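# no sequence for this one, just the structure:
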């Protein structure tokens, strides 16, 4: 059990934790929430042991290990698989010792401990985690130094997951992931067998993974049962109850003071009046938890243009005329479109946005758009283009030198920048405030089309909700790329799948996409195992073995038919078992998608708490059942392939 007892912590003279306490039982999954700047990351560093508290204590179980994602991504010649295997230091140390040990007793002890740690399946488990985070077999063999910073952070995340510490700390783990990897990570964490403390601004993630929410507010920690929506509902109820108690106490105070004022100077009532004054002195005022300041902004209304506002006709786009990234695209965008782009990183989602934004020209084909079309493009590096020495007002004045200051201040105000904040230097703004400023800058000309590439990376939950509401009211078109499935579900009514050089409409929602990815991963793992098995068989074959056996005398037609019938009869049970397991997997995935859809529905959290608890447990049970069934399916598939190979050799 992790116990935080009366923790006081100051950073730069500012008190982040003031006598904060919490108890986290073993095996619970905790979502740590609070507004930006309240100290969530600092609290994780305290639990990890990187910093010390000014007061209070942090205690763990006698043998509990604590782990987190490395702050610096690896960058050397070792492949990702080697880095991930090395992340489990106990396993790595025992493996190294077993390779050099000479004492038979020690060798036996080492192999027993390695067996307890699952060393025989360590490499397969590490490869599976890397695959889930987007590394195919070829990428797992490349030197880590060849990857970008974002991909190296994925290696660091894979290492933390593989090490499986007793207490795992994750701080915004999806920030460097695409939607596909974020969906995999969500499924993985839902069945994490040990204690997990997760900091995230992804509302969907916080609804589906944690068993409790730990709220950091005003220097205190409060633990709530359930996911984020459940936490919000319970907190609203608690605040309403506190307000009711405060109103009752104020009425009681007024009644007592009325008695004192009437009888203070009457000798017969003086004693009673003094008694009531002492009662007032002993009455503890009921404090009401302050409301979090709300964030809101609205997008400017564009002029209506006739459809389509963008049309591609057999267009190709890329950076090298001889190697287009996307080919022969025929797409259109209308003013009322809300489109989310699906597809793993590297398939061309950002390239497509750059084409729509006019940053790239078609290599061939045509792109048609009205001459009046204004496009607002929020790129992943938009925040990096802000000048830290300028204020928000000075930044927009540099882009609009002829505009009146009152007009520019009014525009900034629509994005949550009142006068004082508009005059604050950008260097002093938080990441979320910089993101809102970047969005304000691209919207200054009332765009008809908004292109948003990971707009929520630095937004907290309230700011993300404000963005969702602003997009719902926006009268222009939106094309969005995001790793946040909640944002996709809340904003998009059309999905485009960017894959293999093509862009096609995807018929379904995020749950359907998740099911498709899981099915493809199962098939890919089965194919990889089959290839590995065939390669191993080829490697152990005698060197002088003939390439092909000498041709046998043709069998009589009747005997040949009988042999084929017997072979089919022998393989039938294996085929049936494989098919039944595949059907069961599809059914389990569909059921989990249905349950997760209910958990993602805010209305679920307004109903009975028992139903919410049942749904949460059912989702976890289904995740475990899917994993077990998947393993059984792979085993049955391998058995079928082995039997088919034996029949072929016979």
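Here it is on my side, so go on. Only a predicted model underlies this, so the values are computations on that prediction, with no experimental measurement involved. Numbers count the residues shown, from 1 in each chain.

# going forward, measure contacts between C-alpha atoms and count neighbours the same way
Will do.

# packing partners for the top helix by length along the chain?
Secondary structure of the chain per DSSP state H: the longest helix is helix 557-600. The contact analysis (3 or more Cα pairs under 8 Å, 6 or more residues apart in numbering; DSSP states H and E) places helix 557-600 against helix 203-208, helix 510-540, helix 609-649.

# Spit out the contact partners of the residue most central in space within the chain.
Nearest residue to the geometric centre of the chain (Cα atoms, centre = their mean): residue 174, 4.0 Å. Residue 174 is in contact with 182, 483, counting by Cα atoms under 8 Å, 6 or more residues apart in numbering.

# Does it belong to a helix, a strand or coil?
Secondary structure, DSSP: H, G, I helix; E, B strand; the rest coil: residue 174 is coil.

# chain center to stretch 575-583: distance?
32 Å (Cα atoms, centre = their mean, to the nearest Å).

# Next, the buried residues of that stretch.
Across stretch 575-583, burial judged by 16 or more other Cα atoms under 10 Å covers 575, 577, 578, 581, 582.

# where exactly do the helices run in the stretch 401-550 of the chain?
Assigned by DSSP state H, counting those that start in this stretch, the stretch 401-550 of the chain shows helices spanning 405-413, 419-422, 431-442, 461-473, 485-491, 510-540.

# Nearest approach to residue 340 belongs to which of those?
Among those, the nearest to residue 340 by Cα to Cα is helix 485-491 (6.4 Å).

# Use this one as the comparison:
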């Protein structure tokens, strides 16, 4: 379907790809992963629109390849008042109308040859889309995604998550034989995430999906494409197998590196000894031996292991370890109401105490974003943040917290960093480095913007963090680093999140938004609800054990306890096979 051969592309200050090669076969479902800012979205755009770019190498597409694309940020036309069914059937109806118009022209035209060519092209396109069965196919897709009851609902009444699923469904219905999805899971609630999983697994064509979602990675793909440091790793298999393979390869390379270092040290000592003898005795044989050993040493140094897919960029997120008095109310909501055409939230009341970590969870379209926006603005009569409590915010709203017209350097200078070196050193911990520091904030990837906001928050002494979808767009390693940082943070946290792992691992309790109100529930009860309603309990329990094993493997690597690493890797392999 797609073949990439020795592709190189970049900017004056940064090479994005250096002679990368990979293939995508007919029918494969491939996950495209990699660190934030590695260039995944750019590479996808190059595959779809190769004529826009100047690059070295080849992008070869099968002649039958028709590419569909669902973008990362779906912008809804507020004026579009059609129903869900009408929206999904739009392209088919347009084709039918155009075909009828051509037939009407053919009936009165003297020269029907060009019109017949138009008719044939429309007919071929309709057949390629399985147009004769489009109504049945729409019903099936809505059923698979769990949205059957929304068929006659107006687009304006849908949540953002539901609209995003419609975008994906629409591309699938057009029977493109290669469908590209750019972070389709971002901001989806648990129900819609399940719907997306079913749609992906039921799709018969070829898929290339940029995602950092652990649930999708473990359930939907039979090939992994991993982009890091300008190179691509291909892996035939699922993500669990790939991750296990990575860790075992890291262990193998570590052991090999130790052997190489020992050999290098022995050879260096021999070279030094021979050089010393050569200075004392004028003997051409000794001189030749020195040259031979030096050549051997150069070869050993040159072939030392370089593994861009083993030593991954993992941000070091450290939220300030502030001391707080427990029991104080830092945020209170009293009789909060919000409504649009109909009531969304009514009589909302809750208090957040110092040191508590609380997650607001609910389906798309239940008013969470509106509530969070009002809390962030802190000017609503029903919302009160304690005047003695310093707080910091992370928002997903454009220009809400950061001026996207400024460069990253300018933004950090405004925070009090005095030198370029201090900015470079600080942001380097967050994997924001090189060319990213000179870019305007608006040019950063979604994940890089989130990391930048997290870095800004971490530079404060805030006693309260207000976080809106903090793991959105972050790669897996950044997600896990943020989970750890929030767990260790001493202050209070209020976060809106659809990330099950973040909520389950960090929240003291959950505020569940449903039926126009909020109810408090224990994290354990929340986990059970998610197990029963959305996901498989066995999967989530196994996945938690895998995360714990990976954390222990990372720790054992740091301590250089390689026998422990080997033992834990074997346990992870057994667990990944379940």
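That came through fine. Values in this document were obtained by computation on a predicted structure and should not be read as measured data.

# Give me the TM-score for this pair.
For this chain pair, the superposition-based TM-score is 0.72 by TM-score structural alignment, normalised by the length of the second structure; 522 aligned residues with a Cα RMSD of 4.8 Å.

# before we move on, the earlier item: just the helices and strands packed on helix 557-600 of the first structure: most buried one?
Highest mean neighbour count among these (mean count of other Cα atoms under 10 Å): helix 203-208, with a mean of 24.

# what's the mean deviation for the next helix or strand after that one versus the second structure?
On the C-terminal side of helix 203-208 of the first structure, the nearest following helix or strand under DSSP states H and E is strand 212-217. Strand 212-217 of the first structure differs from its equivalent in the second structure by a mean of 2.3 Å after superposition (mean Cα distance after the TM-score superposition for the first structure).

# Run the angle between the helix or strand following strand 212-217 of the first structure and strand 212-217 for me.
Next in sequence after strand 212-217 of the first structure, counting helices and strands by DSSP H and E, comes strand 220-225. Counting by axes from the mean of the first three to the mean of the last three Cα atoms, to 10 degrees, strand 220-225 of the first structure points 160 degrees away from the direction of strand 212-217.

# and strand 220-225 of the first structure with helix 609-649, angle?
Going by the same axes, to 10 degrees, strand 220-225 of the first structure makes 70 degrees with helix 609-649.

# Strand 220-225 of the first structure - contacts with which helices or strands?
Secondary-structure packing of strand 220-225 of the first structure (3+ Cα pairs under 8 Å, 6+ apart): strand 14-24, strand 212-217, helix 228-263.

# Of all these, which one is nearest residue 404 of the first structure?
Across these, residue 404 of the first structure has its closest neighbour in strand 14-24 (38.3 Å, Cα to Cα).

# which parts of the closest one are buried?
For strand 14-24 of the first structure, by 16+ other Cα under 10 Å, it's 16, 17, 18, 19, 20, 21, 22, 24.

# The third one touches residue 9, doesn't it?
In other words, residue 18 of the first structure. Yes - counting by Cα atoms under 8 Å, residue 18 of the first structure does reach residue 9; the two are 6.8 Å apart.

# What's the match for the residue nearest to the centre of the first structure in the second structure?
Superposed on the second structure with TM-score structural alignment, residue 174 of the first structure falls opposite residue 185.

# tell me which residues of stretch 255-275 of the first structure are tucked away?
Those would be 256, 257, 259, 260, 263, 264, 273, for stretch 255-275 of the first structure by 16+ other Cα under 10 Å.

# Throw those residues into JSON lines and include distance to residue 617 of the first structure, thanks.
Formatted as JSON lines, those follow (distance: Cα to Cα, whole Å):
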{"residue": "256", "distance to residue 617 of the first structure": "51"}
{"residue": "257", "distance to residue 617 of the first structure": "53"}
{"residue": "259", "distance to residue 617 of the first structure": "56"}
{"residue": "260", "distance to residue 617 of the first structure": "57"}
{"residue": "263", "distance to residue 617 of the first structure": "62"}
{"residue": "264", "distance to residue 617 of the first structure": "62"}
{"residue": "273", "distance to residue 617 of the first structure": "58"}
